[in-house]
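Enquirer: Any chance you can model this:
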Amino acid sequence: MIDFLRGPVVHLENEYVVMDVHGVGYRVFCPNPYAIAKAEGETMVYIHHHVREDAIQLFGFPTRDEQKLFRKLIEVSGIGPRVALGILSGGSPEGVITAIYQENITFLTKLPGIGKKTAQRMILDLKDKLDGIGDSMMATGLFAATTTAPAASGGDVWSEVREALKALGYTDTELDRVWQTLKHEVFPEDTVDAVMKRALKMLYTG
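Expert: Predicted structure coming up:
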């Protein structure tokens, strides 16, 4: 089984990247392909190697926490790899884990593909099985906003996204340019993670 891949991203689509690893192109489905493709030169992606009778697929994540959480999610009845990928695209691992611990069904049902019954199964099946996943980031409090109600305005959401993007190395000029377009598309019900993904896409495509 493949545990991780290291190499440059040579192709990008909305749902996946293609990585060149020693001359072999691997198609890797990701929660946020634009974040992975941003890295210059080689990047390392942690892999879940999914084998079915009719397909072999690779799902990739920038951290071990996301890889571990993905594997826990697909153990829940009704959650397949595609739904699990959608969950991680709609919320950080720390936000999802905290919502499960807090039995926050309101947050969980806002994730793609998750209804009330599935959210209840997630809580029942995973609440006692997530020890150690995301602990370091949860301790910092960086992801607390993902488990609470949406911010009062699009500008409030953007302020959190902006700080996170600055930590990734983007300049004030780049972020001001993106906000001029993005501010017309951000609403109070949007989560920080959803806006982050939109902003990263704009920053990557220019």
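Enquirer: For the rest of this, base every contact and every neighbour count on C-alpha atoms.
Expert: OK.
Enquirer: contacting residues around the closest residue to residue 116 other than its chain neighbours?
Expert: Nearest residue to residue 116 in three dimensions, chain neighbours excluded: residue 109, at 6.0 Å (CA to CA, 6 or more residues apart in numbering). When contacts are counted by CA atoms under 8 Å, 6 or more residues apart in numbering, residue 109 touches 115, 116, 119.
Enquirer: I'd like the structure of this one too, to check against the first:
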Amino acid sequence: MIASLSGTVLKAGLDSVVVAVGGVGMLVHTTPATAASVRVGQAAELATTLVVREDSLTLYGFATDDEKHVFETVQTVSGVGPRLALALLAVHDPTSVRRALGSSDIAALTKVPGIGKKGAERLVLELRDKLGALGGSTGAPGVTTHRTDGEQWREQVREALVGLGWTVRQADDALDRVAPQAADGASVSAMLRAALQELGR
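Expert: Take a look at the predicted model:
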């Protein structure tokens, strides 16, 4: 198990980063907030989980051990895999996840693409006591320096949203609502966060 890694960031996307570790570029899937918090050319340290499948080895990275703990714990629930667990953390930080579970806030949980009412109820039933008390810092996302370029940001953000589980139509609706922010020169990662907030309403 690769529990953590540290090295120089070679590439930072909207929901993944590539980190150079011992001369090898490791592709790590992350939440948009974690991807936005690193800088190309600078050192980064991530808590990680390696998901092993018959046909793949996929590495997931987190800004904090608490995010990693939530990611791993929610997958103990039947029907919840790494993609859905990552989508949950893209919409809610660990503190919000615990708050939603503790208060049986089904509405908050169903804001995550792929989680319906029955799935949310199952999460509450199985995880209310498992995740324990509220954790520590969730880590603040950084602000990327690259700016939106014309309409190119739409394609990048749409791809990230669809990858997290929303439909193209849902993604486009959210992009239309946040488009005015792009005119102000907001970064692509900032546009993704804004779209996530719209989808979580």
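Enquirer: Need the TM-score between these chains.
Expert: The TM-score (TM-score structural alignment, normalised by the length of structure 2) is 0.68; 159 aligned residues with a CA RMSD of 3.3 Å.
Enquirer: quick one on the thing from earlier: and the residue nearest to residue 116 of structure 1, how far is that from residue 120 of structure 1?
Expert: 9 Å (CA to CA, to the nearest Å).
Enquirer: ditto for residue 14 of structure 1
Expert: The value you get for residue 14 of structure 1 to residue 120 of structure 1, if CA to CA is used, is 30 Å.
Enquirer: and the two? which has more neighbours close in?
Expert: residue 120 (18 against 12; other CA atoms under 10 Å).
Enquirer: quick revisit: name the nearest of the contacts of residue 109 of structure 1 relative to residue 205 of structure 1.
Expert: Nearest to residue 205 of structure 1 out of the contacts of residue 109 of structure 1 is residue 115 (CA to CA; 32.7 Å).
Enquirer: How much space separates the residue in structure 2 that the closest one lines up against from residue 79 of structure 2?
Expert: For residue 115 of structure 1, the aligned residue in structure 2 is residue 116 (criterion: TM-score structural alignment). According to CA to CA, residue 116 of structure 2 stands 12 Å off from residue 79 of structure 2.
Enquirer: Compare the two (neighbour count), which wins?
Expert: residue 116 (15 against 11).
Enquirer: Which residues are in contact with the more buried one?
Expert: With CA under 8 Å, 6+ apart, residue 116 of structure 2 has these contacts: residue 110.
Enquirer: need the longest helix for structure 2.
Expert: helix 168-182 (DSSP state H).
Enquirer: what inclination does the next helix or strand after it have with respect to helix 168-182?
Expert: As assigned by DSSP states H and E, the chain's next helix or strand after helix 168-182 of structure 2 is helix 188-199. Here the directions of helix 188-199 of structure 2 and helix 168-182 differ by 120 degrees (axes from the mean of the first three to the mean of the last three CA atoms, to 10 degrees).
Enquirer: Give the buried residues for the helix or strand hosting residue 48 of structure 2.
Expert: Counting by DSSP H and E, the element that carries residue 48 of structure 2 is strand 43-53. For strand 43-53 of structure 2, the neighbour count (16 or more other CA atoms under 10 Å) marks 44, 45, 46, 47, 48, 49 as buried.
Enquirer: which other residues reach that strand?
Expert: By CA under 8 Å, 6+ apart, strand 43-53 of structure 2 touches 1-9, 19, 38, 57-65, 68, 72, 82.
Enquirer: so where do the helices sit in structure 1?
Expert: Counting by DSSP H, the helices of structure 1 are 33-37, 64-73, 81-90, 93-101, 105-108, 116-126, 135-140, 154-167, 172-182, 192-205.
Enquirer: Out of the contacts of strand 43-53 of structure 2, list just those in strands.
Expert: 4-9, 19, 57-62 (DSSP state E).
Enquirer: Include distance to residue 145 of structure 2 and neighbour count when you put these into TSV, please.
Expert: Converted to TSV, these look like this (distance: CA to CA, whole Å; neighbours: other CA atoms under 10 Å):
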residue	distance to residue 145 of structure 2	neighbour count
4	26	15
5	24	16
6	22	14
7	20	20
8	17	19
9	15	21
19	19	27
57	31	9
58	28	15
59	26	19
60	24	25
61	21	28
62	21	27
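Enquirer: Could you measure from the spatially most central residue of structure 2 over to residue 100 of structure 2?
Expert: Centroid-nearest residue in structure 2: residue 31, 2.2 Å away (criterion: CA atoms, centre = their mean). Separation of residue 31 of structure 2 from residue 100 of structure 2 (CA to CA) stands at 19 Å.
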